[in-house]
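J.: model the following, please.
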Amino acid sequence: MRVLYISTVFPRPERSATIYTDLAQELVLRGHKITVVAAENGSDFKKTALLPERNMEVLRVRTGRLYDVGFLHKGISVITLKYFLILAMQKYLRSCEFDFVLFETPPIHMVDGVAWAMKKYKCPSYLMLKDIFPQNAIDLGIIKKSSPLHWYFRRKEKSLYQLASRIGCMSEANKNYILHHNKEINPSKVEVFPNTKKLTVPAVNAEDADMRQKYNIPRERIICVYGGNMGKPQGLEFLQEILISNQHNEKA
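T.: Sure thing, here's the model as predicted:
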């Protein structure tokens, strides 16, 4: 199949790999042709370009910064995102053909770029739903349910679900929540599509032993590493509880 994957979190190969790059590479390994349209807002990336990466074509689109910026800055970048994506696809992918569009949220404003692509290439889409927004923003106290912002984002959310040909949720509970609070959605198009990650067995080398010695960590103790975002949605209070409860754990 010819897949157009529109993403805001598709790092360059020299930087890192994520669940999204792993998914795209797995599709390539299974014989599919993948073209990625990736929002790129690094300070060292100056111009939109179509590049060969990871055995696929990646159209890196220069956009406003979406992460690690203030609320207002991010809001402007999210709202203008669709214009950058659509203009780039018009310029670089005008003559291409695709069988379906793959995309993830957040941000929910991806809906506009995806809608354009579905119409242009006459194909269905698959939404990988990672966050239930704006409800999570209400739960975190970022916006109020009675506010104009909630009304605006809720309309965007509903148009997102209506647009997607199929919706993949993170869990059965997420699936049930979406269907319960959006009665207009056909249940047959919603399914569970959890995160996946390609696993590799790391090789132990001399540097690992040097690190233990440097920080005076006994060889028999287990080293626990937290990998991921650290913010309100991740429940840092729970992480703090784990750290405190293991403060005197002689095995870790």
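J.: CA only for contacts and neighbour counts going forward, please
T.: Fine.
J.: quick one: residues in contact with stretch 229-245.
T.: 136, 140 (Cα atoms under 8 Å, 6 or more residues apart in numbering).
J.: switch the cut-off to 7 Å
T.: Taking contacts as Cα atoms under 7 Å, 6 or more residues apart in numbering, the residues outside stretch 229-245 that touch it are residue 140.
J.: between the two ends of it, how far is it?
T.: Stretch 229-245 has its terminal residues 21 Å apart, counting by Cα to Cα, to the nearest Å.
J.: figure out how far that stretch is from the centre of its chain.
T.: Relative to its parent chain, stretch 229-245 has a centroid offset of 21 Å by Cα atoms, centre = their mean, to the nearest Å.
J.: same question, stretch 222-234
T.: 17 Å.
J.: quick check: longest helix of the protein.
T.: Longest helix of the chain, by residue count under DSSP state H: helix 71-92.
J.: after that one, next one along is what?
T.: Using DSSP states H and E, the helix or strand that follows helix 71-92 in sequence is strand 100-105.
J.: residues making contact with that following strand?
T.: The contact list for strand 100-105 (Cα under 7 Å, 6+ apart) reads 3-7, 118, 123-131.
J.: next structured bit after it?
T.: Next along from strand 100-105, by DSSP H and E: helix 110-121.
J.: ok, residues contacting that next one?
T.: Applying Cα under 7 Å, 6+ apart, the contact partners of helix 110-121 are 82, 85, 86, 97, 98, 101, 124, 160.
J.: which of these sit farthest apart?
T.: Distance extremes for these: the farthest pair is 97 and 160 at 22.8 Å, using Cα to Cα.
J.: the more surrounded of these two?
T.: residue 160 (20 against 14; other Cα atoms under 10 Å).
J.: second input sequence below; structure requested for side-by-side comparison:
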Amino acid sequence: MKVLFLALAFPKIGQGGNLYTDLMEEFRDQGHEVFVVAPSSKENETGLIDEEGIKVLRVKTMSLLNVGAVKKGIANLLLPFHYKKAIKQHFKSEIIPDLIIMPTPPISLVQVAIWLKKKSNAKVYLILRDIFPQNAVDLGMMKKGGFLYRFFRQKERKLYEISDSIGCMSKGNIDYVKKYNPEIVISKLHLLPNWQKEISLNFENRSLLRMKYGFDNKFVIIFGGNIGLPQKLENILEVAKLYKENDNVLFFIVGQGTEKVKIEELSRRLNLNNVIIKDSLPREDYQNIISAADCGLISLSEKFTIPNIPSKSLSYFNAKIPVLAAIDTNTDYGFLIEDQIKAGVWAPSDEPLKIKEKIDFLKANPEICSAMGKNGYEYFVNEATPKHSYEKIMDYV
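T.: Okay, here's the model as predicted:
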């Protein structure tokens, strides 16, 4: 088939990666002709570029990541216009797709999907990751019932309507979409868990890595990824305060995001010597650091009313370390981690004492931690690789 992927964040193939590059590489490896439309991260890298057998159309857009809510909103509104113009200019008649795949965010690309579907009669497969605009309401970025909310809510409903199949992260996701969108054709909805390529790690070097990063004699809790409003790492700093006099517990945070400077300043103000904050690292370097940690941290704002399933869990599973989840009570992620996969523990994100109890439990039970790490790894390799996701998508198209 000819597969067209409408992307928001799509690192250059061979120079980085995320779940979407992994998936498109799998489609390529399975013999499909893959086209991608994505924002350009550099001024001099626009236009149609062959990236290891995937034709990527890099489009000049306004900044979409690590910017304020207003700039991000304007950039998302303009995105479909930029994409349509670039597709007309560069693809011309070269591509009439059989399958259009698009993720959320953003939902504004629904207009591009409608336009392409009319031209090609292609099927549209929606990878539902963010449920927008409700997540923006939860985080106080948008008023429920206001003009912007009603505008984006209309686009969300239209996106569900034009999609032939919708892959949801969890059963909680499916139930939420059905509850608040009763008009949806239920047969469109099915389970599509997060996925990631397996990265080979040399676990024999773990002691050397711990020495290299100063992890010796410490219980290291690592967090990697976006540092933004959804993660609300202020909650984690409240937990770190409880360990201020205990130099055996270290919180190691790696990433970028709109809230990073704020978190760094708060950590300094609280004089938290047990918190280290680093910039983003190349994927394999980051995975090596994770393998040297004792557990992987998931942090979600307690304000969420929608069920989120963070994809960063898979990096922790890959490294065979247990997951510590500080999450809202509306997600089914805690059930997934603690009861279904048996790969970690969870506590409400706004209750630091309960999170501390979970950390103390993990610290005191290295054998249980090891078993959780193995359970997570087995789930990962058996159910959450790009090949598994590819097969699930193909079952519905």
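J.: the helix or strand harbouring residue 242 of the first structure against the second structure, how far on average?
T.: If you go by DSSP H and E, residue 242 of the first structure is part of helix 236-245. Helix 236-245 of the first structure differs from its equivalent in the second structure by a mean of 4.5 Å after superposition (mean Cα distance after the TM-score superposition for the first structure).
J.: wait, what's in contact with the aligned residue in the second structure for residue 61 of the first structure?
T.: Using TM-score structural alignment as the criterion, residue 61 of the first structure maps onto residue 59 of the second structure. Taking Cα under 7 Å, 6+ apart, we find residue 59 of the second structure in contact with 38, 39, 40, 46, 47, 83, 86.
J.: can you put the contacts of helix 110-121 of the first structure in a markdown table and add distance to residue 187 of the first structure?
T.: Formatted as a markdown table, the contacts of helix 110-121 of the first structure follow (distance: Cα to Cα, whole Å):
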| residue | distance to residue 187 of the first structure |
| --- | --- |
| 82 | 28 |
| 85 | 30 |
| 86 | 30 |
| 97 | 29 |
| 98 | 26 |
| 101 | 20 |
| 124 | 17 |
| 160 | 15 |
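J.: of the residues you listed - the most surrounded one?
T.: residue 85 (27 neighbours).
J.: circling back: which one of the contacts of helix 110-121 of the first structure sits closest to residue 186 of the first structure?
T.: residue 160 (13.5 Å).
J.: on that earlier part again, mind listing what's buried in the helix holding residue 242 of the first structure?
T.: For helix 236-245 of the first structure, burial by neighbour count (16 or more other Cα atoms under 10 Å) applies to no residue.
J.: show me the helices in the first structure, by range?
T.: 19-29, 71-92, 110-121, 135-139, 148-163, 172-181, 206-214, 236-245.
J.: ok, back up a step: take the contacts of residue 59 of the second structure and keep only those in strands.
T.: Counting by DSSP state E, the part of those found in strands is 38, 39, 47.
J.: for the second one, which non-adjacent residue is spatially closest?
T.: Excluding its sequence neighbours, the residue lying closest to residue 39 of the second structure (Cα to Cα, 6 or more residues apart in numbering) is residue 59, at 4.7 Å.
J.: then residue 169 of the first structure?
T.: What sits nearest to residue 169 of the first structure in space, not counting adjacent residues and going by Cα to Cα, 6+ apart, is residue 192, at 4.7 Å.
J.: so how far is the longest helix of the first structure off the chain centroid?
T.: Centroid separation for helix 71-92 of the first structure versus its chain: 16 Å, with Cα atoms, centre = their mean.
J.: residue range for that helix in the second structure?
T.: Residue span in the second structure matched to helix 71-92 of the first structure, by TM-score structural alignment: 69-90.
J.: on that earlier part again, got a winner among the contacts of strand 100-105 of the first structure for most neighbours?
T.: Highest neighbour count within the contacts of strand 100-105 of the first structure: residue 4, with 27 neighbours (other Cα under 10 Å).
J.: give me the distance between that residue and residue 125 of the first structure.
T.: Taking Cα to Cα as the measure, residue 4 of the first structure falls 9 Å from residue 125 of the first structure.
J.: and what of residue 221 of the first structure?
T.: Using Cα to Cα, we find residue 221 of the first structure at a distance of 48 Å from residue 125 of the first structure.
J.: ok, residue 114 of the first structure next?
T.: For residue 114 of the first structure, the distance to residue 125 of the first structure - Cα to Cα - is 8 Å.
J.: again, but for residue 81 of the first structure
T.: Applying Cα to Cα to residue 81 of the first structure and residue 125 of the first structure gives a distance of 19 Å.
J.: elements contacting the longest helix of the first structure?
T.: strand 56-62, helix 110-121 (3 or more Cα pairs under 7 Å, 6 or more residues apart in numbering; DSSP states H and E).
J.: now the longest one against helix 71-92, angle please.
T.: Right, helix 110-121 of the first structure. If you take axes from the mean of the first three to the mean of the last three Cα atoms, to 10 degrees, helix 110-121 of the first structure sits at 10 degrees to helix 71-92.
J.: okay, now residue 194 of the first structure: neighbour count?
T.: Neighbour number of residue 194 of the first structure under other Cα under 10 Å is 13.
J.: noted, bye for now.
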